[in-house]
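[1] Output the structure for:
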Amino acid sequence: MHEIMLKIPSKAEYIMVVRLTLSGIAARCGFDFETIEDLKMAISEVFNLFDIEKISDSISIKFEVDRSFLGINIDMPTNEINENELAEVILKTLIDDVEFEKLQDKYRVRLKKYRQGV
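    Okay, here's the model as predicted:
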């Protein structure tokens, strides 16, 4: 498995950097255009669940590239999450495994998309 780490300032304008990075990684993994667009939408929905402009620390994103899946782990250094049922439904529709974990001083969001036919 390969890991790619990305750390961004907690500013909305950097979400595009995450989406572009995700696009490149997903394309390199062999995902089709539609799946890449789904992944980009899902990552945007994750960021919509948090008021990132109120976060003072950087946001860490780890991409895990495996033969059978692409994993995305996002560490949001905040204790607050915006409850949004629509965003959660969208995530569960677009992503194979979705997990939100509340840790002591942050939320960790884990997304996993499996490759078809592997």
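
[2] going forward, measure contacts between C-alpha atoms and count neighbours the same way
    Will do.

[3] what comes up buried for the lengthiest helix in the chain?
    Under DSSP state H, the helix in the chain containing the largest number of residues is helix 33-48. When neighbours are counted by 16 or more other Cα atoms under 10 Å, the buried residues of helix 33-48 are found to be 35-40, 42-48.

[4] repeat for stretch 10-19
    Along stretch 10-19, the positions that meet the burial threshold by neighbour count (16+ other Cα under 10 Å) are 10, 15, 18-19.

[5] Another for comparison:
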Amino acid sequence: MDQIMLTIPPKAEYIIVVRLTLSGIAARAGFDFETIEDLKMVISEVFNLFEIEKLKGKISIEFNIASEFLDIKIDLPGGVLTDNELAKMILQTLIDEAEFEKTEDGHRVKLKKYHRGV
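    Sure, this is the predicted structure:
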């Protein structure tokens, strides 16, 4: 399994960096264009759920690439999960697995997208 780490400041203008990085990783992992677009939307919705500008420290994103799936872990320091039903519904529709964990210093979001047929 290959692992790629990315750390960004808690500013909305850096979401594009995460989306572009994800696009490259997902393309390299063999996902099709439509799935890559879905994954980029998922990332945006995660940041909508936590109001990125209100976070209290650097955001860490870990991408793990396996032959059958792409695993993404996002650590959001000081984040408070908002009650955004639309964002949650989009996540449920576009990602295979989504898990939200409360951590000592904020939240961790775990996302998993399987290749078709797996």
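
[6] all helices for the first structure, in order.
    In order along the chain, the first structure carries the following helices (DSSP H): 15-28, 33-48, 85-94.

[7] With the second structure overlaid, how far apart is the shortest one on average?
    Spelled out, that is helix 85-94 of the first structure. After superposition onto the second structure, the mean distance of helix 85-94 of the first structure to its aligned counterpart is 0.6 Å, using mean Cα distance after the TM-score superposition for the first structure.

[8] quick one: the residue most central in space within the first structure and Ile59 of the first structure, what's the gap?
    Among the residues of the first structure, the smallest C-alpha distance to the mean C-alpha position (Cα atoms, centre = their mean) belongs to Ile43, namely 4.3 Å. According to Cα to Cα, to the nearest Å, Ile43 of the first structure and Ile59 of the first structure sit 13 Å apart.

[9] what's the answer for Leu111 of the first structure, then?
    To Ile59 of the first structure, Leu111 of the first structure is 16 Å away according to Cα to Cα.

[10] In terms of neighbours, single out the busier of those two.
    Just comparing Leu111 of the first structure and Ile59: by other Cα atoms under 10 Å the higher neighbour count belongs to Leu111, 24 against 18.

[11] dump the residue contacts of the more buried one.
    By Cα atoms under 8 Å, 6 or more residues apart in numbering, Leu111 of the first structure lies in contact with 71-73, 95-99.
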